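Undergrad: Mind looking at a prediction? Sequence and model below.
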Amino acid sequence: MSVRQSLLAILDQGPCYGYQLRAEFDRRTGSTWPLNVGQIYNTLERLERDGFAAKGDVDEQGHVYWEITDQGRAEVRAWLDSPVERTQGTRDELAIKLAVAATLPGVDVADVIHRQRRVSLGQLQELNRATYAGADPDGPEQLAWSLVVDSMIFAAEAEVRWLDHTEQRLSMHPQHALDLELSTERPKRGRPAKVRS
């Protein structure tokens, strides 16, 4: 998720100080991705460094208001106009964990999958029971919150489906057939081992 572009898009609505940006981000995401104030100010400083935002007025309480620049507005438009590209490689901890576990001797991968499924189903149930605590149940904050929660629900459902799929695929192989012994071929330093066909 791009905190940087999200904060810029909020600044495009008008000048804000750090805590205000955090509150506005929370309003628009239903507090599903909490940001700490340090992260907000670090991001603002980088936005200033890159010419996307600038410090503006200071109010009587000492709040420094940040303003978007023309270059920042162009950055927001480019972000909103560009689709999000998913990376091709996976850094998903669960996928890596199961891939490694499936190739280790003596690991009951079915048990690993069952424990994960229980947790994933529990998270899915919590998300399905979640209710918005905002004032207006039909307002824009409710809509923003529900969009984020719906995304989390669909991701949790996909994870459970993937766990079912993985369990089915692994059940087609006897456990010992998946075990990988350590390779006797030593890779050269800094380079991956060559795969021979």
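TA: Structure's in. What do you need?
Undergrad: Please make it C-alpha for all contacts and neighbour counts, starting now.
TA: OK.
Undergrad: I'd like the distance from stretch 85-98 to the chain centre, please.
TA: 12 Å (C-alpha atoms, centre = their mean, to the nearest Å).
Undergrad: Show the end-to-end separation of that stretch, please.
TA: 25 Å (C-alpha to C-alpha, to the nearest Å).
Undergrad: Give me the residues contacting it.
TA: For stretch 85-98, the external contacting residues (C-alpha atoms under 8 Å, 6 or more residues apart in numbering) are V109, V112, I113.
Undergrad: buried subset of the residues you listed?
TA: Neighbour-count burial (16 or more other C-alpha atoms under 10 Å) applied to the contacts of stretch 85-98 gives V109, I113.
Undergrad: Which of the contacts of stretch 85-98 fall within helices?
TA: V109, V112, I113 (DSSP state H).
Undergrad: putting a second one here so we can go through both:
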Amino acid sequence: MSVKHSLLALLTQGPRYGYQLRAEFEERTGGTWPLNIGQVYTTLDRLERDGLVADQGDDGAGHRNYALTEAGRAEAGDWFVQPSRPQNPPRNELAIKLALAVTTPGVDVERLIQAQRSATLRALQDYTRAKRTAGGGAAADSGPGSGPDTDLAGLLVLESLIFTAEAEIRWLDHCEAAVLRAARSGQRPAAFPLHHQRTTPAASSQRKSR
């Protein structure tokens, strides 16, 4: 998650102070990714250092407001139009755990998968219930970030979590089937159910020479 670009995006609608930015971010994303206020102010300091925001000083109510510079507005605009391309695949704790489990003697991989599937199913049920109740009734107008667009934003975030959980359950089913096939064939469980291992030319030639 890019806290930097999220704050810049919020500031496109006018100057904000730190607690206001945190509250609007959490409201617009359905409270899915709570922000630490220290992280907000640390990020604002970096944005000011980089010339993307300007400190407008105290607003008279004890709040220090920040506003976008022209460079910051351009950066926010570029973020919205450019597709997200992570340089490296993000670390997935579950994938790492399974990769190590299938290659570590004595680990009950099937039990691990079943426990994780139960936990993911519970999370999926929670997200689905939250989706059913999302937008039910008119919310009180608590600020410039409130309204139908905010309801839609929260709904889209919930649906993202639902799709992710559904995909994880399908992947766990695949992993369980692969591990069971390996056990039935007498093979030692290896990492192949979890990812495709690259074969180097040297390794390939060694196998051919055997």
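TA: Thanks, I have it. This structure is a prediction, so every number in the text was calculated from the model and none was measured.
Undergrad: before we move on, back to that, can I get the contacts of stretch 85-98 of structure 1 in TSV including distance to L127 of structure 1?
TA: Listed next are those as TSV, based on distance: C-alpha to C-alpha, whole Å:
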residue	distance to L127 of structure 1
V109	27
V112	23
I113	21
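Undergrad: So which of the contacts of stretch 85-98 of structure 1 is the closest to D81 of structure 1?
TA: Within the contacts of stretch 85-98 of structure 1, the smallest distance to D81 of structure 1 is 39.0 Å, found for I113 (C-alpha to C-alpha).
Undergrad: Which helix or strand contains the nearest residue to the closest one once chain neighbours are set aside?
TA: Once flanking residues are discounted, I113 of structure 1 sits nearest to L163: 6.5 Å by C-alpha to C-alpha, 6 or more residues apart in numbering. Under DSSP states H and E, the secondary-structure element containing L163 of structure 1 is helix 140-171.
Undergrad: can you tell me how far the equivalent of R196 of structure 1 over in structure 2 sits from Q187 of structure 2?
TA: Under the alignment (TM-score structural alignment), R196 of structure 1 pairs with A203 of structure 2. Distance of A203 of structure 2 to Q187 of structure 2, computed by C-alpha to C-alpha: 20 Å.
Undergrad: go on, A165 of structure 2?
TA: 30 Å.
Undergrad: neighbour count winner among those two?
TA: A165 (21 against 10; other C-alpha atoms under 10 Å).
Undergrad: who are the neighbours in contact with that one?
TA: A165 of structure 2 neighbours (C-alpha under 8 Å, 6+ apart): T120, L121, A123, L124.
Undergrad: again, only this time at 7 Å
TA: The contact partners of A165 of structure 2, taken as C-alpha atoms under 7 Å, 6 or more residues apart in numbering, are T120, L124.
Undergrad: The residue nearest to I113 of structure 1 corresponds to which position in structure 2?
TA: By TM-score structural alignment, L163 of structure 1 lines up with L172.
Undergrad: And the strands in structure 2?
TA: Ranges of strands in structure 2, per DSSP state E, are 53-58, 64-68.
Undergrad: Off-centre distance for the longest one?
TA: For strand 53-58 of structure 2, the distance from its own C-alpha centre to the chain's C-alpha centre is 30 Å (C-alpha atoms, centre = their mean).
Undergrad: tell me the most buried of the strands of structure 2?
TA: By mean neighbour count, with neighbours taken as mean count of other C-alpha atoms under 10 Å, strand 64-68 ranks first of the strands of structure 2 at a mean of 21.
Undergrad: tilt between that strand and strand 53-58?
TA: Angle, strand 64-68 of structure 2 to strand 53-58, by axes from the mean of the first three to the mean of the last three C-alpha atoms, to 10 degrees: 150 degrees.
Undergrad: elements contacting strand 64-68 of structure 2?
TA: strand 53-58 (3 or more C-alpha pairs under 7 Å, 6 or more residues apart in numbering; DSSP states H and E).
Undergrad: Report how many residues lie close to T131 of structure 1.
TA: 13.
Undergrad: and if you look at E159 of structure 1?
TA: Neighbour tally, E159 of structure 1, other C-alpha under 10 Å: 19.
Undergrad: same deal with the one 4 residues further on?
TA: A total of 21 residues lie near L163 of structure 1 under the criterion other C-alpha under 10 Å.
Undergrad: Would you mind measuring from the match of L163 of structure 1 to T164 of structure 2?
TA: 12 Å.
Undergrad: How about R184 of structure 2?
TA: 30 Å.
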